[in-house]
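Asks: I would like the atomic coordinates for the input below:
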Amino acid sequence: MIILDKISKAFGQQRVVSDATTDFEKGKVTAVIGPNGAGKSTLLSMATRLVSPDSGTVVIDGKAISDWNTAELAKSLAVLRQANSMTMRFTIRELVAFGRFPYSKGNLTAADNEAIDQAIHYLDLAELQHRYLDELSGGQRQLAFIAMVIAQDTDYVFLDEPLNNLDIRHSLSIMKTVQRLAHEMGKAVIVVIHDINFAACYADHIIAMKKGCIVANATVNDVIQADVLEDIYDTPFNIVEANGKRMCLYY
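Replies: Below you'll find the model as predicted:
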């Protein structure tokens, strides 16, 4: 489990996260929602040591994140940021191989190649694995980056807005993969997401942020309520049910 205890962060005079306390459990998908500028990405950055909190603590499996060796931390958690661009030309397989760097430092072993094969097949990318990234659609590229994260074989997976600029089919594919990573492989998957309905359908737990604060931290049914969402987004919501899931209508 990862535990965040009263973590805060300011950039200059602007505090972007204030006294945030929560935890991330293995075997669950946790969606982080909220309006733009709420502090969602900064929260993830502090949880993964990309940014140091000004105050508060982050503990991974009972050990303060500051005490983790960088190489060992990379075997425990993986992060996929919003902007994923490559300055060099790589195939899908070459990209996925980067996920094994914490283990082999670039000298791939038979075990590394097996992990790469498993990640590629898990996302049905076998037929595309020798295609270059710049030859793929946005959705295919995003799946390739997620395959890299799978190959890294960590207990904790952080995805920062993985659905940006994707069509419905590829968004569905990625969210189904996110759910499988948690429910089939036992990983803790934390995903920052703007589409509330995808969070409602595929998450087990939702953290909602507003103005740097965690304002809701509960099960999907407890957060997907008209009054709760209206307080978060300052927008009217209508909640309906479809196939046993709560869905949000806003217009």
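Asks: all contacts plus neighbour counts: C-alpha atoms, from now on.
Replies: OK.
Asks: which stretches of the protein form helices?
Replies: Secondary structure of the chain (DSSP state H): helices at 40-47, 70-73, 92-97, 101-104, 110-122, 138-152, 168-183, 196-202, 220-223, 226-233.
Asks: Return the set of buried residues in the second one.
Replies: Spelled out, that is helix 70-73. Residues of helix 70-73 classed as buried by neighbour count (16 or more other CA atoms under 10 Å): L73.
Asks: Next, the second sequence, to be compared with the first:
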Amino acid sequence: MIKLESLTKVFGHKPVVDSASAEFEKGKVTSIIGPNGAGKSTLLSMASRLINKDQGKVFIDSVSLEEWDTKELAKRLAVLRQANSITMRFTVREMVSFGRFPYSKGNLTAQDQEVIDQAIEYLDLTRIQHSYLDELSGGQRQLAFIAMVIAQDTDYVFLDEPLNNLDIKHSLQIMKNVRRLAHETNKAVVVVIHDINFASCYSDKIIALKQGKVVAQGSVEDVIQADTLERIYETPFNIIEQDGKRMCTYY
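Replies: Have a look, this model is predicted:
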């Protein structure tokens, strides 16, 4: 489990994240929702040591984040950031192979190749594995990046807005595979996401931020409530239940 205790980050004189506490459990998808500027990506960056926190504590498997050796942390936690601009020309397979760097340091073994094969197959990328990233659609490229994270084979996976600028087909494909990844391999997958309905349909737990504070967290049933969402987003919501899932409409 990853545990966050009272994390705070201040830029200038403004607290972007304000005393936020949360837990990320193995075998579950946790979605972090909230309006723009709520501190979602900043929270994830502090939890993964990509940026320094000003206050608070992070524990990974009961060990303080500061105590983790960087090389060992890369074998326990994988992060896919929001912006993934690649200037060099790589194939899908080459990109996925970077996920093995914490283990191989660039000298891929037969075992590394097997893990790469499994990650490519997991996201159904076998047919295009030798295609160059710049030849693919945005959705296909994003799947390749997620396959790279899967190849890193960590207990904890952080995905920062993986659905940005994707169509419904690829967004569905990614969220279905995110859920499979958590449930079938017992990984804790944490997703920063704007689409409330995707969060509702594919998450086990939801954490809602507003102005840097955690204002709601719990199961889908606990958080996806009209009054809760109206408080977070300051707009009226209507909740529809269909086939055991909660869907939101807003007006």
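Asks: out of the helices of structure 1, nearest to K245 of structure 1?
Replies: Proximity to K245 of structure 1 (CA to CA) singles out helix 196-202 among these, at 6.2 Å.
Asks: That closest one against structure 2, how far on average?
Replies: With mean CA distance after the TM-score superposition for structure 1, helix 196-202 of structure 1 departs from structure 2 by a mean of 0.3 Å once superposed.
Asks: For the residue nearest the centre of structure 1, give me its contacts.
Replies: By CA atoms, centre = their mean, structure 1 has its centre lying nearest to L159, at 2.1 Å. Contact partners of L159 of structure 1, counting by CA atoms under 8 Å, 6 or more residues apart in numbering, are 79-82, 189-192.
Asks: Between all of those residues, which two are separated the most?
Replies: Q82 and V189 (15.5 Å).
Asks: more crowded one of the two?
Replies: Using other CA atoms under 10 Å as the criterion, Q82 of structure 1 and V189 rank with V189 on top: 27 against 14.
Asks: Can you give me the distance of the more buried one to S8 of structure 1?
Replies: To S8 of structure 1, V189 of structure 1 is 22 Å away according to CA to CA, to the nearest Å.
Asks: now do K210 of structure 1
Replies: Taking CA to CA, one finds K210 of structure 1 at 14 Å from S8 of structure 1.
Asks: Then A126 of structure 1?
Replies: Distance from A126 of structure 1 to S8 of structure 1, by CA to CA: 43 Å.
Asks: Report the buried residues of stretch 223-241 of structure 1.
Replies: 223-226, 228-229, 232-233, 237.
Asks: repeat for stretch 18-37 of structure 1
Replies: Neighbour counts over stretch 18-37 of structure 1 (16+ other CA under 10 Å) mark 18, 20-21, 23-34 as buried.
Asks: For stretch 94-101 of structure 1, measure first residue to last.
Replies: Taking CA to CA as the criterion, the two ends of stretch 94-101 of structure 1 lie 11 Å apart.
Asks: whoops, I mixed them up, stretch 72-79 of structure 2
Replies: Chord length of stretch 72-79 of structure 2, first to last residue, is 14 Å (CA to CA).
Asks: OK, contacts around H205 of structure 1?
Replies: 28-31, 217-220.
Asks: what do you get if the cut-off is 10 Å, keeping everything else the same?
Replies: Neighbour list for H205 of structure 1: 24-25, 28-32, 190, 199, 217-223 [criterion: CA atoms under 10 Å, 6 or more residues apart in numbering].
Asks: now swap in S52 of structure 1 and tell me
Replies: With contacts defined as CA under 10 Å, 6+ apart, S52 of structure 1 is in contact with 7-9, 42, 45-46, 58, 65-66.
Asks: Of these, grab the buried ones for ChimeraX.
Replies: Under the burial definition 16+ other CA under 10 Å, those of the contacts of S52 of structure 1 that qualify are selected in ChimeraX by:
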select :7,8,9,42,45,46,58,65
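Asks: Could you dump the contacts of S52 of structure 1 into a markdown table with distance to Q140 of structure 1 added?
Replies: What follows is those, written out as a markdown table (distance: CA to CA, whole Å):
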| residue | distance to Q140 of structure 1 |
| --- | --- |
| I7 | 35 |
| S8 | 36 |
| K9 | 34 |
| T42 | 27 |
| S45 | 25 |
| M46 | 29 |
| V58 | 33 |
| I65 | 33 |
| S66 | 35 |
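Asks: what do we get in structure 2 for H194 of structure 1?
Replies: When structure 2 is aligned by TM-score structural alignment, H194 of structure 1 is paired with H194.
Asks: What separation is there between the residue nearest to its match when sequence neighbours are not counted and T185 of structure 2?
Replies: Computed as CA to CA, 6 or more residues apart in numbering, the closest residue to H194 of structure 2 that is not its neighbour in sequence is I33, at 6.0 Å. Using CA to CA, we find I33 of structure 2 at a distance of 24 Å from T185 of structure 2.
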